[in-house]
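Asker: pasting the structure only:
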C-alpha cells in the first residue's frame, strides 16, 4: 500500500516527537477513522507558525484531501497560536509576501472537503487568529484572546483576515479589529459570532469531539457537498445547490437514510 501524505509528515503517528531528520515536529497528530486531531506544538515559541509548521500543515491537508475526515485543530500548553514566527517574518521579502506562505495553507485548510473545527484556548493572535478564522466552526475557553496586531509590526494581516474576518463578524467589526489591532476576549468573540460556544479548558477538546460526533452521524457525502455549497460564491447560487442536490437525490445513501427514517416513524 502506498504511504499516505500524512505518514510522510513530521508527526506521522501519535507519540513521535521528531521527523526523519531529527527536527522537532510542529504538529501532534491523532488520526482516527472519522476525524484527525492536529495539535500545534511549539511550546517554546507559544505555538508560533513557522515554515516547518506550514509544511506539516500542507502534508496534513494532502492526507485529508485524499481521505476526507473532520479536522480538529488545537494548540498545546493553553495557547492556540501566538502568531506567525516573527523571526522568520522579519527576514521575508516582497517576493515571499507574493508567495502567500501562510495564506496558501490556510486557504487549503478552509477548503478541505470535511469540516474543520478549531478548539481555541488562550492566545490566537496574528497568523494564529487567521488559522482559526479558516475553520468552519470555532469553540473557545474563557481564556481566549483574539487579535491581529500586524499593523503594529509594520505589516497587514494578509493570510485571510482582511476578507475572511468580515465574512464571520461583519465589515464594521472586522475593520475595528484590523485597523486598531485591538484584542478581544472570549465573551466578545462569542457575542460577535467568532466563537460558537465557550467551555472550560479541561472540557474544550471533549466539546470539539462532540461536534465531530454530530458530524459523523450524518452522511459524509452530504456533509462534503453542504460545505461545498457554503464556500461557493453568491452568484453560483441557486444553480450549484440544484446540481449538488441532484447527486444526492440519486444516491443509495439518501434512499436508505430516508427509508430508515420513515420506518422509525411507523413504530
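Answerer: The structure has been received and is ready for your questions. These numbers were taken from a predicted model, which means no experiment stands behind them.
Asker: for the rest of this, base every contact and every neighbour count on C-alpha atoms.
Answerer: Will do.
Asker: chain center to stretch 110-128: distance?
Answerer: The gap between where stretch 110-128 is centred and where its chain is centred comes out at 3 Å by CA atoms, centre = their mean, to the nearest Å.
Asker: tell me how far the ends of it are from each other?
Answerer: Start to finish, the residues bounding stretch 110-128 are 14 Å apart (CA to CA, to the nearest Å).
Asker: another structure for you, compare them:
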C-alpha cells in the first residue's frame, strides 16, 4: 500500500511541480482585493486572465485562465481576477452567457500548494481561507466550464462551481488532496457527491486518483466530450444558444435548478412553482407565449 501511495504522490508532483516550485512569495488576499478595487474603474487588463467577447453577436464572454508556466494553478490573485471578470461580464447587458476555460494542457492543475504550505489553523479559520473562491457561484448568468487537460483539486472544484461542464477528450478530473495530507476545501466533497453520487465521490476523494473525460461523462460530471481544438467553440455555441432566450428568465431558471441541490423535493417543488408564477410578471413571458401563438420568433427585452 505504501508503494502505491508513493507512486500516486510522484504522479501528482509531476503534474503540479510547475505550480509548487520556483515561485515568489504570494501577495496577501487583502492586498489583491485592494489592487482589484483600484483597477475596477479603469477596466483593467488582467495579469492572470484573458477576457474577450465571442460569438456571432459578441454576446458570450470568454474568460481564459492564463498562468501557463504554473499549469493555471489557482491562487488568491488569480481568483480575485476571476471574480472581478465574472462580475464585469454579469453587469454587461450585451452578455448572455460566460465561458470559463484554460489551456489545452490544463484547465487548472490544482491550487497553489506553495501558498498553502506554511499556513496554520488559526490563520485559515480566522480568514475563512478559500471562502472568496466561491464567487463564480454567485453569478446570475449561465457559466460554462470548457475543460481541457488537467482539472485537479481546486481546478475540478472551480469547474463544478460552473453551471455546465464541457470536456475535451483528453481532460482529466481529480481531487488529489488526500495525497498531500489534506482534503478538498472549495466544494470537492460536496459538489462532487451531488454530481456523481457518494460511492464514486468517495473513491475519487479517498484515493486521489484521476478520471478521464469519458469516465466523467459516463458518471454525469460533464455534459459532453469534444475534440480539444473544438471545445471552446462548442462552449461558445452553447452560450449563444442560451443567449437566444430571455436573460431574465434564464436567470430565474438557473436559480430554480440550483435550489434543487439545497432543498428537499417538496421545498424545491414549491420554490419552482413560485418562480414559475413569477415569470407571469415579466414582459418576456407574455412576449414568448404571444409569439408562440402567433407562430413567429419572440422579441425578448429581458424585462
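Answerer: Okay, I see it. These numbers come from a predicted model, not from an experiment.
Asker: mind checking the TM-score on these two?
Answerer: Once the chains are overlaid, their TM-score stands at 0.86 when taken by TM-score structural alignment, normalised by the length of the first structure; 251 aligned residues with a CA RMSD of 2.4 Å.
Asker: what segments of the stretch 201-303 of the second structure are strands?
Answerer: According to DSSP state E, counting those that start in this stretch, the stretch 201-303 of the second structure carries its strands in the segments 211-212, 224-226.
Asker: tell me which residue is most central in the first structure.
Answerer: Geometric centre of the first structure, nearest residue: residue 135, 3.4 Å, by CA atoms, centre = their mean.
Asker: just checking, that residue touches residue 117?
Answerer: Yes: the criterion here is CA atoms under 8 Å, and residue 135 of the first structure meets it with residue 117 at 5.7 Å.
Asker: related to what we said a few turns ago, and the strands of the stretch 201-303 of the second structure, which is most packed in?
Answerer: Here the criterion is mean neighbour count by mean count of other CA atoms under 10 Å, and of those the winner is strand 224-226, at a mean of 21.
Asker: elements contacting it?
Answerer: Using 3 or more CA pairs under 8 Å, 6 or more residues apart in numbering; DSSP states H and E as the contact criterion, the elements in contact with strand 224-226 of the second structure are strand 164-168, helix 213-219.
Asker: Provide the aligned range in the first structure for it.
Answerer: On the basis of TM-score structural alignment, strand 224-226 of the second structure is assigned to residues 197-199 in the first structure.
Asker: can you give me how far the matching stretch is from the chain middle?
Answerer: Taking CA atoms, centre = their mean, one finds the center of stretch 197-199 of the first structure at 17 Å from the center of the full chain.
Asker: cool, stretch 185-195 of the second structure as well?
Answerer: Centroid displacement of stretch 185-195 of the second structure relative to its chain, using CA atoms, centre = their mean, is 12 Å.
Asker: which residues does the residue nearest to the centre of the first structure contact?
Answerer: With contact taken as CA atoms under 8 Å, 6 or more residues apart in numbering, residue 135 of the first structure is in contact with 109, 110, 115, 116, 117, 118.
Asker: what lines up with residue 69 of the second structure in the first structure?
Answerer: Residue pairing (TM-score structural alignment): residue 69 of the second structure is matched to residue 44 of the first structure.
Asker: where does that match sit: helix, strand or coil?
Answerer: Classification of residue 44 of the first structure by DSSP: H, G, I helix; E, B strand; the rest coil places it in helix.
Asker: strands of the stretch 1-150 of the second structure, start to end?
Answerer: When assigned using DSSP E, counting those that start in this stretch, the strands of the stretch 1-150 of the second structure occupy the ranges 49-54, 60-65, 97-101, 106-108, 143-147, 150-152.
Asker: residue 267 of the second structure is nearest to which of those strands?
Answerer: Using CA to CA as the measure, strand 143-147 is the one of those that comes nearest residue 267 of the second structure, at 25.2 Å.
Asker: report the angle between the axes of that closest one and strand 164-168?
Answerer: Between the direction of strand 143-147 of the second structure and that of strand 164-168, the angle (axes from the mean of the first three to the mean of the last three CA atoms, to 10 degrees) works out to 20 degrees.
Asker: and residue 170 of the second structure, what does it touch?
Answerer: Contact partners of residue 170 of the second structure, counting by CA under 8 Å, 6+ apart, are 148, 149, 212, 213, 228.
Asker: including distance to residue 9 of the second structure, could those residues go into JSON lines?
Answerer: Compiled in JSON lines, those are given as follows (distance: CA to CA, whole Å):
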{"residue": "148", "distance to residue 9 of the second structure": "22"}
{"residue": "149", "distance to residue 9 of the second structure": "19"}
{"residue": "212", "distance to residue 9 of the second structure": "18"}
{"residue": "213", "distance to residue 9 of the second structure": "21"}
{"residue": "228", "distance to residue 9 of the second structure": "27"}
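Asker: quick check: the farthest pair among those residues?
Answerer: Farthest-apart pair in the contacts of residue 170 of the second structure is 212 and 228; separation 13.4 Å (CA to CA).
Asker: just give the nearest non-adjacent residue to the alignment partner in the second structure of residue 110 of the first structure, would you?
Answerer: Residue-level alignment of residue 110 of the first structure against the second structure, with TM-score structural alignment as criterion, gives residue 137. In this structure, residue 137 of the second structure finds its nearest non-sequential neighbour in residue 161, 5.6 Å apart by CA to CA, 6 or more residues apart in numbering.
Asker: the one you found: neighbour count?
Answerer: By the measure other CA atoms under 10 Å, the count of residues near residue 161 of the second structure is 23.
Asker: where along the first structure do the helices fall?
Answerer: When assigned using DSSP state H, the helices of the first structure occupy the ranges 51-66, 86-91, 94-99, 101-110, 127-133, 161-169, 171-180, 186-192, 204-216, 220-231, 239-249, 252-266.
Asker: rewinding a little: tell me which of the strands of the stretch 1-150 of the second structure sits nearest to residue 30 of the second structure.
Answerer: Put simply, out of the strands of the stretch 1-150 of the second structure the one that sits nearest residue 30 of the second structure is strand 49-54, at 19.4 Å, with distance taken as CA to CA.
Asker: that closest one packs against which elements?
Answerer: Using 3+ CA pairs under 8 Å, 6+ apart as the contact definition, the elements that strand 49-54 of the second structure packs against are strand 60-65, helix 76-91.
Asker: hmm, 6 Å instead?
Answerer: Judged by 3 or more CA pairs under 6 Å, 6 or more residues apart in numbering; DSSP states H and E, strand 49-54 of the second structure is in contact with strand 60-65.
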